[in-house]
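1. turn this into a structure:
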Amino acid sequence: MQTSAVTDLAHTHARPVHWLTTATAMAAVVALAGLLQPDPAGAAGAHGAPAPRPAPDADTARFPLECGGNPSTIAQRATGDLDGDGNPETVAVVHCEAGSGTPPSGIYVLTHGKGTGTPAARVVATLVEPSQQKNVSGFTVSGGAVHATLLGYSTPDVPSCCPDQHEQVSWRWQGGTFVRTAQNQARTV
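-> So this is what the prediction gives:
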């Protein structure tokens, strides 16, 4: 005859007090998890701040260009937080469409339309007016600033295909306005 070495262990038999303890612990975990959930909007960033909005869509903006009945073209666009509010702005280089030649460009800073029901982007600053007769290359937004190379003409006799002036410039938001700085003086090529 063999004897069993298995003994009656207290934890091998579920008694009502064990089930009650387990159910109480589970209820406490569920209640704590419910308290630690994000707010109902689910769009809170760090420290309860609202999550940043997406950058404004340049295709929805109305640019202050006079194109004589021709459409305008967004040649370049870039986004970045320029004013430090945590929401990106869009910067667009825009010119009138032309059958030939190189039409002058404008550089515009866009933000979201006013009000919650206004999806269109709106122009809040003009960095370069097309009337300045400049073309734009080397365009970026980085480090909270807009950077560009402006191409221009020393005289009206210079062909529009071949700008003879290059100027590296940047704009940074300071004191409620965009301040322009030149990395080097305009130079003739």
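2. use CA for all of it now, contacts and neighbours both
-> Will do.
3. which parts of the protein are helices?
-> All helices of the chain, identified by DSSP state H, fall at 16-35.
4. now the strands: where do they sit in it?
-> Counting by DSSP state E, the segments of the chain that form strands are 72-80, 89-96, 105-112, 121-128, 135-142, 145-152, 165-174, 177-182, 187-188.
5. now the longest one: buried residues?
-> Within strand 165-174, the residues that qualify as buried by neighbour count (16 or more other Cα atoms under 10 Å) are 165-173.
6. quick one: list the elements packing against that strand.
-> Using 3 or more Cα pairs under 8 Å, 6 or more residues apart in numbering; DSSP states H and E as the contact criterion, the elements in contact with strand 165-174 are strand 145-152, strand 177-182, strand 187-188.
7. so which of the ones you listed is the most surrounded?
-> Compared across the helices and strands packed on strand 165-174, strand 145-152 shows the largest average neighbour count, a mean of 21 (mean count of other Cα atoms under 10 Å).
8. so which elements touch that one?
-> Right, strand 145-152 is packed against strand 135-142, strand 165-174 by 3+ Cα pairs under 8 Å, 6+ apart.
9. and this one, so I can compare the two:
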Amino acid sequence: MQPLAGQDLLHTQPHPMHWLATATAISAVIAVSSLLQPAGALATTTGPSSPEAAPGTAAPDPSRVAFPVNCGPNRLDVVRKVSGDLDGTGGTQTVAVVRCHSEAGTPPSGVYVLAQPPGPKAAPRVVATLLAPSQRLSVQDITLDGRVVSATLQGYSSPDVPRYMPDVHKTLKWQWQGGKFVQSELPAHTATDGA
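-> Alright, predicted model coming up:
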């Protein structure tokens, strides 16, 4: 039966709550799929100064790397990258920020250090994980200042926080010291700080 002129069927009209529920469901599916990783897909723990990171090599190309992230049916996107001599040995490493592709929402990011093995056909490889997607943070920006990598991150303090209002904001930095990357956190800022 059709409604009379001027009558609307309320249950057929989209409301903001319908869109919010749909966006929340999609975000949850994306978050869960990005956390699932195949067994044995851990990054190696050797540092960028391993013999494979030969001095004077070109910056490793992230598009040639198999990252330890399982995106299910979605592709993996390299969303940001910076390159430089992170360990001071004259070689060039790349820090790549990756996340599973999504048409809606922002899946968690992974931050990986890449080194180029010797040989013209050798693919770059992951030599360190600075931030794993399982930490459920999204990288907003990444910079390299000398040999210090800094990333601005956002995330959620609990599953109850609406996905469109991240309430965790932090800046982490990593520096090669004593044969490994040492992480430190810069002082947090809030919306009232004017940042």
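10. now render the helices and strands packed on strand 145-152 of structure 1 as a markdown table, adding distance to residue 23 of structure 1.
-> Written out in a markdown table, the entries for those read as follows (distance: least, Cα to Cα, whole Å):
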| stretch | distance to residue 23 of structure 1 |
| --- | --- |
| strand 135-142 | 55 |
| strand 165-174 | 58 |
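11. now tabulate the strands of structure 1 in CSV and tack on distance to residue 29 of structure 1.
-> Shown next, in CSV, are the strands of structure 1 (distance: least, Cα to Cα, whole Å):
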stretch, distance to residue 29 of structure 1
strand 72-80, 42
strand 89-96, 43
strand 105-112, 42
strand 121-128, 46
strand 135-142, 46
strand 145-152, 48
strand 165-174, 49
strand 177-182, 52
strand 187-188, 70
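12. of those, which is nearest residue 35 of structure 1?
-> Counting by Cα to Cα, residue 35 of structure 1 lies closest to strand 105-112 out of these; the figure is 34.2 Å.
13. can you name the residues in contact with the closest one?
-> Strand 105-112 of structure 1 has contacts (Cα atoms under 8 Å, 6 or more residues apart in numbering) with 55-56, 58, 61, 63, 88-96, 118-130, 133-136.
14. do the same with stretch 69-82 of structure 2
-> The set of residues external to stretch 69-82 of structure 2 that reach it, using Cα under 8 Å, 6+ apart, is 33-38, 41, 62-63, 94-102, 133, 141-144.
15. residues in structure 1 matched by it, start to end?
-> Counterpart in structure 1 of stretch 69-82 of structure 2, with TM-score structural alignment as the criterion, is residues 65-78.
16. in the matching stretch, what's buried?
-> Quick answer for stretch 65-78 of structure 1 (16+ other Cα under 10 Å): 65, 72, 74, 76-78.
17. which two of those have the greatest separation?
-> Farthest apart among the buried residues of stretch 65-78 of structure 1 - using Cα to Cα - are 65 and 78, which lie 19.4 Å from each other.
18. quick test: name the residue nearest the centre of structure 2.
-> The residue lying closest to the centre of structure 2 (Cα atoms, centre = their mean) is residue 109, at 1.6 Å.
19. tell me the counterpart of that one in structure 1.
-> Using TM-score structural alignment as the criterion, the counterpart of residue 109 of structure 2 in structure 1 is residue 105.
20. could you do residue 146 of structure 2 as well?
-> Using TM-score structural alignment, the equivalent of residue 146 of structure 2 in structure 1 is residue 143.
21. ok, residue 166 of structure 2 next?
-> Taking TM-score structural alignment as the criterion, the aligned counterpart of residue 166 of structure 2 in structure 1 is residue 163.
22. what is the burial count for residue 56 of structure 1?
-> Other residues lying near residue 56 of structure 1 total 23 when counted by other Cα atoms under 10 Å.
23. hmm, I typed the wrong one, I wanted residue 176 of structure 1.
-> Burial measure for residue 176 of structure 1: 7 neighbouring residues, criterion other Cα under 10 Å.
24. ok, the aligned partner of it in structure 2 to residue 128 of structure 2 distance?
-> Mapped onto structure 2 by TM-score structural alignment, residue 176 of structure 1 lines up with residue 179. Noted for residue 179 of structure 2: a distance of 11 Å to residue 128 of structure 2, by Cα to Cα, to the nearest Å.
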